[in-house]
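Undergrad: 3D model of this:
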Amino acid sequence: MSPQPLTDADRLRYNQTSLSELQTGLRREAGEFSLTLALCNYHRLRNTVIEQFVSTGQAAAVRLPRKIPSLLGAVQEQLQGRVPPALMVLGLELMDNLPEILNGANLSRDELRKVLPCPWVIWGNETVHQAIARHAPDLRSFSPAAIAFTLPASDLSHALKQGTDQLFLNILEYEGDRDLASTTTIHLQGSPMLRSELAFATADLERQGWQPNADLKASLDLLQGREAHSRLEMDTARSHYEASLAHWQQAQSADHNQDPDQNQAPEPVPTWRDREAVLLLHLGLWWRSFAVLQRTTYYPSLRQARQYFTDCLKIFRQEDQLDRLARFIHVLAEVLQKQRDWQALERLAVEGIILHRQTADAIRLARDHGFLAEIALIKEDWLTAHNETVLALALLEVVELAAAEAPEDLDLASALTIARQFQRGWYRFLLGESQIRLTDPETAIPYLEAARWETDPEVDLILHRQVLEQLIHHYFQQGQYWNAFDVKQELRRVEYRYNLRAFIGAGTVQPHQRTAAPPLDERTNTTVAAEIRASGRLQDVEALVARLESDRHQVIVIHGGSGVGKSSILNAGLLPALRTLYPRGRTTVPILVQTYGNWPQGIAKELDTALAAWMVPTDTIPEPPVTPAAVQAKLAVGLSKIGFCAGV
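TA: Next up is the predicted model:
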């Protein structure tokens, strides 16, 4: 049987020495600024300790949101002018911009003691403490050695067992093919706190000489494989996945049908067949990723992915788990589509229609009809293709209306967002292609143009290129040569940005984009173009960045004759470089304005676009008509949110 968990009182007794040390320090420094770093890798233990202080009035707790302008500003906003006996700050491990916040706190460390003269306790896990040492060393020097709170081995091993079981169940019950839309990486769903705490628990137990049993080792292999896969460490991920799959398949050959703790567990526990299905799914995802990353093995990798996905869905059918089959059936459909195995895809799409009608899943049902529409186009059955696409778009419209009437349904909103990103442009494209064959081609062009703007090369580069290529073809067939040329130029720019074309001719050089493994901060998903580096202009870009980082240079003028590369340096060099610049902990938002006419309107528009990620619906920003004063007001709102803007 699995070890039983401790109570909160047991955990406090286990950490009594650390608890007493913290209480003594807070009493000794009462009424004065002091800094104590509290190290705790487990949120439940941390919350229990903090509750001891808050419930007795010894301290106030401030939980930081994911994104804040500064540490002091966020704390002041929550305290509303109060100065508590002691302050406990938590939430740093979940912050999106932790390095910038720590850099800023390091520079304003003297202001902390002036504004809030009370003992500060900053809570964080090992990752946070490493970040503090790296990004805020001067602030770190204010604190003596960190006070550590930990859990005994018996509690950690139970938490590992419980946490890995929950991971399997979360994947099967709460994820689905729409959560696995990326072709290259695994977007780790669920709580990042759960994932990090499982890793910390494993490390803590290893330091104590503990070794997991075979079942737990196989479960941890899944966790470690997913983490490696999300970082595109492909060989490591595959090794973990295959080791875990081999264990669960061997376990089934013994005289067991399910996890031995199944009957004793107070909560559902995944069976060994459940675990096997999860590993088959992840190996299929691994080969799908590998097909994209290693184009020379594209079709052999797709065959491997197809086999693993087929075996996974087979388990769902054998276990009569139709809800799971309905959620994951499209991972196989996508591979069949890429393989152009239209007969197999048609059979699977028909099965999907039956399943998704039973589960009332309109978004996946629309996609089933989209697959049938594409198959009909291949068969040159234009009317069927048209009707299936119209039905897919109609189903999507029904979901749009339902989402508008139920804004609190976050799952529906998330599913709809993915459908807009990955599927609606595809439906428009299919509708345009079928319409061209059925009626006057001119009536179909608007559908293809809609697909042009609704498909995103960042999301589906292959589909976006296909839309542009078909638009070029149809414009040319109709004698609209200028439109065909315009779209062809756009296609070349897209191919250049994603490293599919070496040179696009004379014009402004653009930054290159990355499609694989997008970073956590999407603003940094551009790189300084290779042409800037190769031409020797990188040192000019670095000099401009250094000047902008200095408060002494308020205005910088770049001048030169026509055609010498001023626009290229800005677009392909300076802008990508500025997006990774964090002067004194402040976020940099470069704003490019390329207009000589109504420049206030241009600046206002670019400000709205650039600052959208930091705004919330309650933010009040001046609306048109735009005046210089209104532009200044917009800029003031932006500065209050992020701290630093650079206009070019």
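Undergrad: From now on I want contacts and neighbour counts done on CA atoms only, so please keep to that.
TA: Noted.
Undergrad: how about the strands of the protein, start to end?
TA: 34-40, 60-63, 87-90, 119-124, 147-149, 512-513, 526-527, 587-591, 643-647 (DSSP state E).
Undergrad: Could you also give me the structure for this second sequence? I'd like to compare it with the first:
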Amino acid sequence: EMSQGQFKLILAHCNYGSLRQQMVQRLQEISSVPIREIVLQSSVKKLYFTIREQVGDEEPPALMILGLESVSEINQLLISMNSVREEFRKHCRFPLVLWINDEISQKLSRSAPDVTSWGTLTKFVIVPQMFSHELQQQADGLFARILEWGVSQFIPNDAIFSSGYRQEIKAALRDLNRQGQNIEPALQANLYFIQGRDAYTKDEIDTALAQYQQSLDFWHHSNNLERQGVLWFHIGLCHRRRAELDSAGSRPHWQKAKDSFEQCLDFFEQADNADLVAKFITQLGEVWRQLEDWDKLHQLAQKSQQLHQANGNRVLLAQDYGFLAEVALERRNWNEANALATRALQTLETVSDEQRQHWHLYPLLLARSQLLLARSQRQLGQVEEAVANLERAKQGKPQDDPQLYIQILKELRSLYKDEQHQYLKAFEVKQECRSIEQQFRFRAFIGAGRLQSQRQVNRTVTLSSNQEELAQEIIDSGRKPTVDELISRIESRDKKLTVIHGLSGVGKSSLVNAGLVPALKLKKSSDTRDILVVTLRAYNNWVKELGKNLAQELNSREIILPSIPDSRSTLIQELSRNGQRNLLTVLIFDQFEEFFFVCPSRQEQQIFFTFLKECLDIDYIKIILSLREDYLHYLLPLNNIGSKVINDDILGKTILYQLGNLQPEAAKNLIKNLTSRSRVHFEEDLIDQLVKDLAHNLGEVRPIELQVIGAQMQTEGIRTLAEYQQVGSKENLVQRYLEEVIEDCGAENEQAARLVLYLLTDEKESRPLKTRTELEKELKALENNGIVEADELDLVLEIFRQSGLVLLLPETPSNRYQLVHDYLVSFIRKQQSLAEKLNAEKEEERKQRILAEDRVRQKSRQDGYELILISLILIVAIILSILSKKILFSREIYFFRGIINPGLLTIL
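TA: Down below sits the predicted model:
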């Protein structure tokens, strides 16, 4: 009260949330002046500006700041606080109470020493009995929540306790130890349980099991049946998680999970609590599914169905129908499976919206039921219906259950490929499946696809559905410094434009999507501004796509635009407003060479370049273009847009950033870490030989070649040097990869696919550039019937392009295609059997045609001779006929001479 009208900093030190809450309430009661409270959000980065924003022109008599322990960027906040400390003195003329704990106190002394020196410290300490009572209450609440929710979802401690509960427990244990107080056994058992759950959340399974076992020992001796059931349930979750992490050796872990869940149910039955049995029984059903014991699953599902019909749990009842449908599928009872899967979906439809949000299981059961229904429909010949169901099922979130999502994609691909012969759709689904496998570390190598940021499985209710991590491949390959350099360029005030360039297959898109973008999102802020990353990869309608992506990113920050920007002017307006929103906007145009494919005219390109200039003129915007280096010359018109940033030097060193191949040592580290994390273990000797082969020609390793060959090795199960040598060489693996891509084109298109590859090579073993028209013409010339369907050629070219085998190059007047790598040429030329056969057939056809023409000519000559002979005969006959007539005429004249008067004859 004595400090009213002047700045005074009071540091209220308290490690316990409940005590802090009591003290705040008590201070409000005893203070003669009102004390205003501000509770900080986790996203706050500047304390002074937050206070000014909340308080405005008003000067409260006193102000308390709570929530510092929940601020995610606490170090940045404290540094900022120290840098503007004089502003507090000038403009905060009132007592300011900061509530801190041990952790915040240490950080405050380290990051804001000047501010700390101004403060008056007051400590609040809890008495041991109060701590024990509070922790016991929290533990009781934890067990109650678990028993209430059952198997619906794993609720982590963070979602139940206050955000700083770990620090509170540590502080309390220190206080108890200093005061010489012993921890009661029941309290210790609760602590073991809480700590075990924390370890499980972090995948520290061994630690979790040890903590659970110690807690279980106490509850066993105290004969608390329900808590023993809860502990066995958590032990079962640990063994299930081990099975998920060790897919190759998962069966023993599933067996242990089965034993644990059976123990859990036994204790609930001993407690005569059928409701708890109903809540936890389906977890055992999931284990029977994994063990493929269909008889046991059938028995359990029938029992479970009765329990859930009795207690009215519609979500778990739908799961029971799903179990029974899966058993029917395994027993080849297609109609029964169809009916049960339909019943499961119908049951889920009756679940209220509130329950759907409440149950983590709901979206998983919906997707699995759609998958089961699709499988039965396929067997019943209802292919279109099956495809429609799977397309709906794949709309879910992969992170909820990536293995289920992968099953859905594989089934969908099989339907598209084998039943509907829609090979392009099948190939795209295959690529998506491999990408999901890579993101969740089921696959070590992705092939020719683009790396994506790593994602975590949502095993708890608090994990964000959009949580991403910097892909470990980027770190392991030695490219983390590259990412750091790019971030430094983005944070630099004098580098507004960066052009990332490199050869095809060097990993530009992977670096952007799996490295730079997640790193920027994890960094969250630069200096005092939040980083907003907007990425564009599709350029068919770039204005609308960019507007949509911008709106989505702003929406994720709870900035809702009244409408999505759909024109250049509205885009520029919103990008300008981002500066006022305290944002640093990073626009990333990935695979920018694609822009020139879809916008070939100079007029279209000029529109984009003008937009680019307008963006560069806006404060707090950074732009990154990523493209193949053989397309850098397409950027030259940017020199003419009058941008001070470009300064007529778009290809200058200050703008260009080159990305090269991997060094052999980096490639070794990458392979080691990729295979170990995905549990695909390569021998050390195998890795050495593989890298040696990959670096043979260049002394460097091309990332795309490493990924393609690695993917093929993973597909074929090659793990040792002996197995690799048995294959022959990396070239043979590439050849098999080629065969796999050809197979993706479909059996009926196989010949066309092989010929297209052949036509993209020549006898000089080079990679000629060819237009689609040229390929079609040459393909017609090679094929016997001379007929090539346009759709067939387009399909083959598109699959080759998406697989990374063929490049599409923008040219005027027609785009051209080129085989992506020189080393593929020899493989393709060696596989000449088809072309040679066709050429042989063409040669035989040519010979037969010549023979036929000879026969025709010979016959024509023979016919000509006969005609001449006949003509001669006719002529002779005519002559003879004329001669005979003359002779007769002469006789007649002689005859008349004797009768007619000579004078008359003269007249005649």
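Undergrad: one step back: who wins for proximity to residue 339 of the first structure among the strands of the first structure?
TA: Closest to residue 339 of the first structure of the strands of the first structure, according to CA to CA: strand 512-513, at 26.4 Å.
Undergrad: distance from the closest one to the second structure after superposition?
TA: Once fitted to the second structure, strand 512-513 of the first structure is off its aligned match by 3.7 Å on average (mean CA distance after the TM-score superposition for the first structure).
Undergrad: picking that back up, for the strands of the first structure, give me JSON lines that also has distance to residue 497 of the first structure and mean neighbour count.
TA: Shown next, in JSON lines, are the strands of the first structure (distance: least, CA to CA, whole Å; neighbours: other CA atoms under 10 Å):
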{"stretch": "strand 34-40", "distance to residue 497 of the first structure": "44", "mean neighbour count": "22"}
{"stretch": "strand 60-63", "distance to residue 497 of the first structure": "41", "mean neighbour count": "18"}
{"stretch": "strand 87-90", "distance to residue 497 of the first structure": "41", "mean neighbour count": "22"}
{"stretch": "strand 119-124", "distance to residue 497 of the first structure": "40", "mean neighbour count": "24"}
{"stretch": "strand 147-149", "distance to residue 497 of the first structure": "48", "mean neighbour count": "18"}
{"stretch": "strand 512-513", "distance to residue 497 of the first structure": "5", "mean neighbour count": "20"}
{"stretch": "strand 526-527", "distance to residue 497 of the first structure": "10", "mean neighbour count": "19"}
{"stretch": "strand 587-591", "distance to residue 497 of the first structure": "19", "mean neighbour count": "21"}
{"stretch": "strand 643-647", "distance to residue 497 of the first structure": "23", "mean neighbour count": "18"}
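Undergrad: residue ranges of the helices in the stretch 401-550 of the first structure, please?
TA: 410-419, 425-438, 445-454, 461-477, 481-497, 530-534, 538-549 (DSSP state H, counting those that start in this stretch).
Undergrad: Pick the most buried one from those.
TA: Among these, ranked by average contacts under mean count of other CA atoms under 10 Å, first place goes to helix 425-438 (a mean of 24).
Undergrad: Pull up the aligned stretch in the second structure for it.
TA: Residues 367-380 of the second structure are where helix 425-438 of the first structure lands when matched by TM-score structural alignment.
Undergrad: Check stretch 333-340 of the first structure too.
TA: The aligned range for stretch 333-340 of the first structure in the second structure is 285-292, by TM-score structural alignment.
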